[in-house]
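>>> Give me coordinates for this.
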Amino acid sequence: MITATASFAARTVFRIGYGALQLERLHDRRGEAVALLRRAVELGIDHVDTAEFYGFGFANDVIREALHPEDDVLVVTKVGADPNPGGRLPLRLAQRPEQLRASVEDNLRSLGVDRLAVVNLRRLDTGPGLRPQGDQVVDLDDQLAVMTALRDEGKIGAIGLSSVTLDGLRRALPAGIVCVQNAYSLVSRDDEDMLQLCAAEGIAWVPFFPLGGAFPGLPKATDEPAVHAVAGSLGATPSQVGLAWLLHHAPNVLLIPGTANAAHLEANIAVSEIALDAATLATLDAIESRSNDVPIG
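So this is what the prediction gives:
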């Protein structure tokens, strides 16, 4: 069996958290969104990933209503992009230091707190998605300077990185990084060296797109015949197998799968009970890793 807990920002947390992006699917059913988050807490989830641009602030509003201090849930947010209502994409890049500071203030306000426990700086240097252009191309050192200043001011408790390269992480280590969020899955393992560096440094590895397939044409763990075969032998779903592989692969991996459905939430949490023996892990490890480093802008 895997270890059910891991260290994150000087705390011990259940290794399966909740990603709040999918809450926006319940935008017109706010009560259901609040109830879903309350159910997550009841089931043992104690860390939640969010951003001001999730649902144009809706996710943060729901978190503010649903979570209470006595729940002791670690809320992790991110900066580097802002909501973009009416735009071609639902977010716009906000990489400049003054924009990072403004985004922290926006998150403080929408979450109704005076300190953000962990803030991820989303660099967008790697993985699928947007790439900075023009005045949004900002040196990492300049960004870390404002992030550490915000931490010194007490507005941030700890700093994480997202969509960062291995060299970028190495440069940032002196700033005291507590987590890295990069696209990573069974079928896209480009960042293996970075994951191992994080494990050696006591940094949580929190993959987004943990099953791959973020955009059309990118590999999906749930498309792999070997994943389906393992799922059938264990009485699990292919998605559960893909997530369970991540938990078995390295002890510093934390998961933040998102959902707008209570049954799916319970299925995600049940992943912590799935045991993969050495032979099964070898079968899954043998699946080809394909790059997901696809810019879209």
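>>> from here on, contacts and neighbour counts on C-alpha atoms
OK.
>>> for this protein, which helix is longest?
Assignment by DSSP state H gives helix 97-111 as the longest helix of the chain.
>>> Report the buried residues of that helix.
Within helix 97-111, the residues scored as buried using 16 or more other C-alpha atoms under 10 Å are 97, 99-101, 103-111.
>>> so the residue lying closest to residue 50 once chain neighbours are set aside is in which element?
Computed as C-alpha to C-alpha, 6 or more residues apart in numbering, the closest residue to residue 50 that is not its neighbour in sequence is residue 77, at 4.8 Å. Applying DSSP states H and E as the criterion places residue 77 in strand 74-79.
>>> Beyond that strand, next helix or strand please.
Using DSSP H and E, the helix or strand that directly follows strand 74-79 along the chain is strand 81-83.
>>> one step back: list the contacts of the longest helix of the chain.
The contact list for helix 97-111 (C-alpha atoms under 8 Å, 6 or more residues apart in numbering) reads 51-52, 57, 60-61, 63-64, 77, 79-82, 94, 114-116, 142-143, 146-147, 150, 155.
>>> To compare with the earlier structure, here is another sequence to fold:
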Amino acid sequence: MTSTMFHIGGDLGVQRLGFGAMRLPTEPGPDRQTSLAVARRAVELGVTLIDTAHLYGGGANEELLAEALYPYADGLLITTKVGVARSGPAGEWKLDGRPEVLRDQVDQALRRLRVERLELLQLHRIDPELPLADQLGVLREMQAEGKVGRIGLSEVTVSELDQARKIIDVVSVQNRYNLLDREHEPVLTACEAAGIAFLPWRPVAPATTGATAEIAAVAAELGATHAQVALSWLLDHSPVILPIPGTARIDHLEENFAAAHLHLPPTHLDRLNHLSERA
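Model (predicted):
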């Protein structure tokens, strides 16, 4: 039976099927009210891992989650990401791993999320213009200061993960990955070997390839949806995978969460496992 729990860093227990908050509208109005309701419904359904980032509205997404969920339920982990800032020539978003920027974004996240410590903080992207040791060094400093509990990475290669692990204890990796997009399979394998949580972003492949016809067929045979099959496959594929599907609709949220209870028989798994080669 597929385990429903994973302990990030060996001690931070979460339900493996989480929620990505990126798609939640944050502007005032009816859409924001729906966003608040979606976040609250996620927790009601048993979600204990919610992913956000400074990039999502320049912190507006973090503020939304705090408005919806503070004071937080016991065991609820809201993880955020830093390292992208409006520091381009015209104020556009760009990778920015300068230590002072990372420190400022962490302090902002603490204030917006109304917490004294970020139990899991991820570097949104490695800034190629700066030494990796400088970027991870400041995160390690804030960990020592008690502002950060655990540190993860996002969109990294096996080589970058290896380099980072010489500087910090990496407990999570957030890379693009789904049933039809398995470019980062080597990174997943490395995470499995080290017991590192792997949070696939874009966990449900867009229905744009011929291979999706097979997913639709499997879904029809099991009385499920395309998204449920894709998420259930991820949960079955590796015990370190923690999918974080995002949506701004309660019905889609409930549909996604039901994937945790979908059983994929071996024959169906075999059919799905070959799809990335055809995509």
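>>> Quick TM-score on the pair, please.
Scored by TM-score structural alignment, normalised by the length of structure 2, the superposition of the two chains gives a TM-score of 0.90; 274 aligned residues with a C-alpha RMSD of 2.4 Å.
>>> of the contacts of helix 97-111 of structure 1, buried ones?
Using 16+ other C-alpha under 10 Å as the burial test, these include 51-52, 57, 60-61, 63-64, 77, 79-82, 94, 115-116, 143, 146-147, 150, 155 as buried.
>>> Next step: those restricted to strands.
Taking DSSP state E, the ones among these that sit in strands are 77, 79, 81-82, 116.
>>> Adding distance to residue 124 of structure 1 as columns, could you present those in JSON lines?
What follows is those, written out as JSON lines (distance: C-alpha to C-alpha, whole Å):
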{"residue": "77", "distance to residue 124 of structure 1": "16"}
{"residue": "79", "distance to residue 124 of structure 1": "11"}
{"residue": "81", "distance to residue 124 of structure 1": "10"}
{"residue": "82", "distance to residue 124 of structure 1": "13"}
{"residue": "116", "distance to residue 124 of structure 1": "21"}
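>>> Pick the one among those residues closest to residue 21 of structure 1.
Nearest to residue 21 of structure 1, judged by C-alpha to C-alpha, of those is residue 77 at 11.1 Å.
>>> distance of the corresponding residue of structure 2 for the closest one from residue 131 of structure 2?
Aligned by TM-score structural alignment, residue 77 of structure 1 pairs with residue 80 of structure 2. Look at residue 80 of structure 2 and residue 131 of structure 2: by C-alpha to C-alpha, to the nearest Å, they are 22 Å apart.
>>> Just say helix, strand or coil for the closest residue to residue 189 of structure 1 other than its chain neighbours.
Nearest residue to residue 189 of structure 1 in three dimensions, chain neighbours excluded: residue 289, at 5.7 Å (C-alpha to C-alpha, 6+ apart). Using DSSP: H, G, I helix; E, B strand; the rest coil, the secondary structure recorded for residue 289 of structure 1 is coil.
>>> which one is the equivalent of residue 174 of structure 2 over in structure 1 nearest to, not counting chain neighbours?
Using TM-score structural alignment as the criterion, residue 174 of structure 2 maps onto residue 181 of structure 1. Spatial nearest neighbour of residue 181 of structure 1, excluding adjacent residues (C-alpha to C-alpha, 6+ apart): residue 162 at 4.4 Å.
>>> Isn't the one you found up against residue 121?
Yes. With contact defined as C-alpha atoms under 8 Å, residue 162 of structure 1 reaches residue 121; the gap is 5.8 Å.
>>> Tell me which stretches of the stretch 101-250 of structure 1 form helices.
140-152, 166-172, 192-201, 225-234, 238-249 (DSSP state H, counting those that start in this stretch).
>>> Deepest in the core, which of those is it.
Across the helices of the stretch 101-250 of structure 1, averaging neighbours per residue (mean count of other C-alpha atoms under 10 Å) puts helix 238-249 on top, at a mean of 22.
>>> residues in structure 2 aligned with that helix?
By TM-score structural alignment, helix 238-249 of structure 1 lines up with residues 226-237 in structure 2.
>>> gap between that stretch and the chain center?
15 Å (C-alpha atoms, centre = their mean, to the nearest Å).
>>> Equivalent analysis for stretch 83-92 of structure 2, please.
Distance of stretch 83-92 of structure 2 from its chain centroid, counting by C-alpha atoms, centre = their mean, is 23 Å.
>>> before we move on, what about stretch 96-115 of structure 1?
From the chain centre to the centre of stretch 96-115 of structure 1 is a distance of 19 Å (C-alpha atoms, centre = their mean).
>>> What is the corresponding segment of structure 2 for that stretch?
Here stretch 96-115 of structure 1 aligns to structure 2 at residues 98-117, judged by TM-score structural alignment.
>>> Stretch 261-276 of structure 1 now?
So stretch 261-276 of structure 1 is aligned with residues 249-264, judged by TM-score structural alignment.
>>> Give me the distance from the matching stretch to the chain's centre.
Relative to its chain's centre, stretch 249-264 of structure 2 lies at 17 Å (C-alpha atoms, centre = their mean).
>>> With stretch 266-286 of structure 1 instead?
Put simply, stretch 266-286 of structure 1 sits 20 Å off its chain's centre (C-alpha atoms, centre = their mean).
>>> which residues sit against that stretch?
For stretch 266-286 of structure 1, the surrounding residues in contact (C-alpha under 8 Å, 6+ apart) are 1-2, 4, 15-16, 43, 186, 226-227, 230, 240-241, 243-245, 247-248, 257.
>>> Kindly report the same for stretch 195-204 of structure 2.
Residues outside stretch 195-204 of structure 2 that contact it (C-alpha under 8 Å, 6+ apart) are 6, 8-9, 170-179, 188, 191, 227, 230-231, 234, 240-245.
>>> Return the subset of those residues lying in strands.
Reading strands off those with DSSP E, I get 6, 8, 170-174.
>>> Save those residues as a markdown table, and put in neighbour count and distance to residue 207 of structure 2 too.
As requested, these are arranged in a markdown table below (neighbours: other C-alpha atoms under 10 Å; distance: C-alpha to C-alpha, whole Å):
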| residue | neighbour count | distance to residue 207 of structure 2 |
| --- | --- | --- |
| 6 | 21 | 29 |
| 8 | 21 | 31 |
| 170 | 23 | 33 |
| 171 | 23 | 32 |
| 172 | 25 | 28 |
| 173 | 26 | 25 |
| 174 | 24 | 22 |
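>>> circling back: columns distance to residue 87 of structure 1 on top of the buried residues of helix 97-111 of structure 1, output as JSON lines?
JSON lines is the format used below for those (distance: C-alpha to C-alpha, whole Å):
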{"residue": "97", "distance to residue 87 of structure 1": "23"}
{"residue": "99", "distance to residue 87 of structure 1": "18"}
{"residue": "100", "distance to residue 87 of structure 1": "20"}
{"residue": "101", "distance to residue 87 of structure 1": "22"}
{"residue": "103", "distance to residue 87 of structure 1": "18"}
{"residue": "104", "distance to residue 87 of structure 1": "22"}
{"residue": "105", "distance to residue 87 of structure 1": "22"}
{"residue": "106", "distance to residue 87 of structure 1": "19"}
{"residue": "107", "distance to residue 87 of structure 1": "21"}
{"residue": "108", "distance to residue 87 of structure 1": "24"}
{"residue": "109", "distance to residue 87 of structure 1": "23"}
{"residue": "110", "distance to residue 87 of structure 1": "21"}
{"residue": "111", "distance to residue 87 of structure 1": "24"}
